[in-house]
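1. what would the 3D arrangement of this be:
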Amino acid sequence: MEIAKVRQDFPILFQTVNDEPLIYLDNAATTQKPKQVISAIENYYAHDNANVHRGVHTLSERATKQYEEARETVRAFINAASTKEVLFTRGTTTSLNWVAQGFGDQVVEEGDEIYITALEHHSNLVPWQQLAKRKQARLVYLPLTEEGSVDVTAAQTVISSKGKILAVTQASNVMGTINPIKELAALIHAVGGYIVVDGAQSTPHMTVNVQQLDADFFAFSGHKMSGPTGIGVLYGKEALLEQMTPVEFGGEMIDFVYDETATWAPLPYKFEAGTPNIAGAIGLKAAIDYLNEIGMTEIQEHEHQIMRYLLPKIQEIAGITLFGPTDPEKRTGILTFNIDGVHPHDVATGFDMEGIAIRAGHHCAQPLMRHLDVHATARASFYFYNTQEEAEQFLVSLVKVKEFFTHGLI
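-> Model (predicted):
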């Protein structure tokens, strides 16, 4: 991968912030979009804008073709067995809420157990809290290892015959931890339960094979992988999606509406009520095509190279607490840290004055903050368009920010 050539596809990267060249390290929150994605969306609106599926005129047929081509691209990207298993949603949050309401309400009963972890983004925690309340089920947190991944050995003693749902992130949005999804799937399947995987932070950074993982449901978002905002995917095994009930009703998802009742369209349209985000799906296809051209293996290896460089150097700096695995092969390109005695918001402000965009706060993971015994953390997240030189500048700025807030030195 020629990073200099790749970066030319991202016009947003070539600007200054506070009179410094922009270094964008907030990729775990959202990623930048290449010209190819922007052009695909613009081309749709300029030439093919029409509603999909029901129109017989030329523009509608062209729009429908592109929309369904996007679904096939997603199917191949995650290795789903059929396009019937690929639902377009507004994003990971919507996808997970659909499963909790449309499927969880069906299979969870009073006294059952729902397994989650302290690693979860609130989007993969609050829906299960609400399901547990509705059904008077028990919410159970699976133990974590010292480095912050799910402890499979300990989980074996926790998961019981009462287990119905295991909801877990494949990669932590705070520590970059990569969880053993296939092993966890085997544990919950052994007791007749189902696994729901939050893939928002894994899908952009590594090869995802939902059949190999044996995931029952898998959710991710376009904007985390150089696609547009407002578009996401819910994968579900076909038999489970047939069983699952829609949570939104209206146009497109119906088969026939009678005076007192209605029937639903076949998969996947059964769940896609209303006019979909057509431009978003087309933009997502362009993003996946772009990632495929680079290669997901190359993307993951590039992030590992940056982590191999940064992790040991950060650990040499006094007064820095680093969270997550110290082995670069066991994490994505996320670096979460704190500077002793300095609030993470001040840290992020200091970096911004250096032209470097990082994030600070609880990262929508308050239970994890409590687990780590901190109120907030600072997070720098790298992607395939970030360079070795940017990683080096991050270290230089980290020392400058630390010295400024601890000793008042510039």
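2. please count neighbours and contacts with C-alpha atoms only from this point.
-> Will do.
3. what does stretch 225-233 rub up against?
-> Applying Cα atoms under 8 Å, 6 or more residues apart in numbering, the contact partners of stretch 225-233 are 30-34, 37, 86-92, 95, 203-204, 219-223, 277, 280-281, 283-284, 286-288.
4. now show me the structure for the sequence below, then we'll compare the two:
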Amino acid sequence: MTLDSPARDAARSRSSAELIRAEDAVLAHNYHPLPVVIARAEGAWVQDVEGRRYLDMLAGYSALNFGHRHPALVAAAHRQLDELTLTSRAFRNDRLAGFAEGLAELTGLDLTLPMNTGAEAVESAIKVARKWAYDVKGVPPDQATIVVAANNFHGRTTTIVGFSSDPVAREGFGPFAPGFRVVPYNDLAALTDAVDETTAAVLIEPIQGEAGVLIPDEGYLMGVRELTLRTGTLFIADEIQSGLGRTGTTLAVDYEGVRPDAVLLGKALGGGIVPVSAVVARRDVLGVLHPGEHGSTFGGNPLAAAVGSAVVDLLRTGEFQRRAAQLGEVLRAGLAELTGKGVVAYRCRGLWAGIDVDPAIGTGREISERLMQEGVLVKDTHGSTIRLAPPLTITQEDLEAALATLATVLT
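-> Predicted coordinates:
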């Protein structure tokens, strides 16, 4: 890990405890982070201001699929910083076409709507789905509905939390936008009952990450695709966390050979360097947008496009998808060994796992804090569930060491 310059070290002279107190004094308390203050990072490892190293088993909720400061991504960002960073979409730039071409090839779809954050991609997809329903499907004005799954996590805007079933995300933020129907996840019968002539789209996560890495039954995604085709409804897959190699395939829907009408990408698309997201869809779907109907000052900026193109290049060879699949088997085997030894149940797909810990041992937060003390960083979700999402660049040795640490903490 490269050390910082003396000048930068001097600027970071405050201790972790001092910085935590300073943050709490001046930041909104919308997060409850673990009490670790990270100052440097490389690959799968981070270092706090006191110099202690930790193995990062969260990878920025999959935003760091390629690890911290991947050399190819950092180099792409540096090159672009020396040339051009922003034009707005009032003008064209020389990076955007290549970025969109790469995403089309990677996803098997046609057009890209570049945005910045995952929530922006979801909001954009909602607008596009409604416009498509009116212009193409013939739904009467202002009558379009979108079907979503319970326990979803698609972002934090008021529209999105309005169809969340998580009271912490939802309560206190109404009134909410109408037009959404919530059905149980992984329930094709309920989904079928909810779709009618007003339905513009079915919007789901192929794997529900925030809910605890919930993986649907085999055939569910294919059933969603068949239902939406039969009813003339869009299938929108939110792959913001699950996509770009995380599950051992480029997209999580690839496990069932499903091609949605639109795919939402984010997090890892920016390589952990800049926020980048995109709606990638069929030509006739994104084709409903006309100049002035939707936009973003920073969406598709040259810096984001350069980094996003470098991310696409890393995925072209399939190396990271294969690593996720192979190391995912190591992760699965390690969790199977711990089942009954503190682990009640687990769900694993590639290098992504949700682990239900025996509540008698501790809450998810308590387990996360104990792991932090042992040099491993993870994040809890609900109750006594923690999730693991290490960088796809992690070595097998480091992954096995993290599993050994988990075993120690649980016993």
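5. fetch the TM-score of the aligned pair.
-> Overlay of the two chains. TM-score (TM-score structural alignment, normalised by the length of the first structure): 0.70; 338 aligned residues with a Cα RMSD of 3.5 Å.
6. returning to what we had before: of the contacts of stretch 225-233 of the first structure, which belong to strands?
-> Val86, Leu87, Phe88, Thr89, Ala219, Phe220, Ser221 (DSSP state E).
7. what's the burial count for the nearest residue to Ala29 of the first structure once chain neighbours are set aside?
-> Setting aside the residues directly before and after it, Ala29 of the first structure is nearest to Lys224 in space (Cα to Cα, 6 or more residues apart in numbering), at 7.0 Å. Using other Cα atoms under 10 Å, the number of residues around Lys224 of the first structure comes to 24.
8. let me see the contact set for Lys224 of the first structure.
-> Counting by Cα under 8 Å, 6+ apart, Lys224 of the first structure has contacts Asn27, Ala28, Ala29, Thr30, Thr31, Ala200, Gln201, Pro204.
9. one more pass at 10 Å, please.
-> 27-33, 91, 200-205, 232 (Cα atoms under 10 Å, 6 or more residues apart in numbering).
10. one step back: by neighbours, which of the ones in strands among the contacts of stretch 225-233 of the first structure wins?
-> Top of these by neighbour count (other Cα under 10 Å): Ser221, with 31 neighbours.
11. show me what that one lines up with in the second structure.
-> Using TM-score structural alignment, the partner of Ser221 of the first structure in the second structure is Gly266.
12. now its match: how far from Ala119 of the second structure?
-> 9 Å (Cα to Cα, to the nearest Å).
13. do Gly375 of the second structure as well
-> Between Gly375 of the second structure and Ala119 of the second structure the computed distance is 31 Å (Cα to Cα).
14. neighbour count for these two, which is higher?
-> Ala119 (21 against 18).
15. residue in the first structure matching the more buried one?
-> So, by TM-score structural alignment, Ala119 of the second structure is matched to Thr93.
16. could you do Ala407 of the second structure as well?
-> Using TM-score structural alignment, Ala407 of the second structure sits opposite Val399 in the first structure.
17. what's around the residue nearest to that match when sequence neighbours are not counted, how many residues?
-> Excluding its sequence neighbours, the residue lying closest to Val399 of the first structure (Cα to Cα, 6+ apart) is Ile317, at 7.9 Å. For Ile317 of the first structure, the count of nearby residues is 14 (other Cα under 10 Å).
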